[in-house]
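**Student:** Any chance you can model this:
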Amino acid sequence: MAKQMIYGEEARKKLLDGITAATDAIKVTLGPKARTVVLDRSLVVQQLSMMELQLLKI
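**Tutor:** Modelled structure (predicted):
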């Protein structure tokens, strides 16, 4: 996959879109009515690094 460098507002929007997608998938797994979520690897453009996973735990 080719690497693209983006900056400024576009970078912030893409970062927020990724965080929103991750939190939307995670939030349904929490609480007394928790559901199971299955992520299809073919849909994942970029794997989360260990640091990003740690941030999601906060």
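
**Student:** going forward, measure contacts between C-alpha atoms and count neighbours the same way
**Tutor:** OK.

**Student:** residues of the biggest helix by length in the chain that come out buried?
**Tutor:** Scanning the chain for the longest helix, with DSSP state H as the assignment, gives helix 8-27. Within helix 8-27, the residues scored as buried using 16 or more other Cα atoms under 10 Å are I26.

**Student:** other SSEs contacting it?
**Tutor:** With contacts taken as 3 or more Cα pairs under 8 Å, 6 or more residues apart in numbering; DSSP states H and E, helix 8-27 sits against no other helix or strand.

**Student:** Sequence B follows; please return its structure for comparison with A:
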Amino acid sequence: MSLSGEGAASMVASALSRRAAPVRAEFLRELLAYAAAGLAVIETPPAAAEALYRLADAVVEHGPP
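**Tutor:** Below you'll find the model as predicted:
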């Protein structure tokens, strides 16, 4: 993981630790939605699409709960 990725992971972990367990999933869903929207605005369409496809692949690979 890159240094900036480690910083982002630390920020997310910190934000999750301040939330009660029942609301953590909702927080992550909102974070992902805002991050995806941000990528669509600041990245080229192919770069944003690749990041979103990788995220979708991770969800599909994980499978249903």
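
**Student:** what's the TM-score here?
**Tutor:** TM-score of the superposed chains, computed with TM-score structural alignment, normalised by the length of structure 1, equals 0.41; 34 aligned residues with a Cα RMSD of 2.0 Å.

**Student:** Would you mark the buried spots in the helix or strand following the longest helix of structure 1?
**Tutor:** Using DSSP states H and E, the helix or strand that follows helix 8-27 of structure 1 in sequence is helix 50-57. Across helix 50-57 of structure 1, burial judged by 16+ other Cα under 10 Å covers no residue at all.

**Student:** what about the spatially most central residue of structure 2, which helix or strand?
**Tutor:** With distances taken as Cα atoms, centre = their mean, L32 lies nearest the centre of structure 2, 4.1 Å away. Secondary-structure assignment from DSSP H and E places L32 of structure 2 in helix 21-42.

**Student:** counting contacts, what elements does that helix pack onto?
**Tutor:** So helix 21-42 of structure 2, by 3+ Cα pairs under 8 Å, 6+ apart, packs with helix 45-62.

**Student:** Okay, F27 of structure 2 and A13 of structure 2: tell me how far apart.
**Tutor:** 11 Å (Cα to Cα, to the nearest Å).

**Student:** Of these two, which one has the most company?
**Tutor:** Remark: of F27 of structure 2 and A13, F27 carries more neighbours, 15 against 11, as counted by other Cα atoms under 10 Å.

**Student:** What helix or strand is the closest residue to that one other than its chain neighbours located in?
**Tutor:** Take F27 of structure 2 and drop its neighbours on the chain: the residue closest to it by Cα to Cα, 6 or more residues apart in numbering is L16, 7.9 Å away. L16 of structure 2 is located in helix 3-17, with elements delineated by DSSP H and E.
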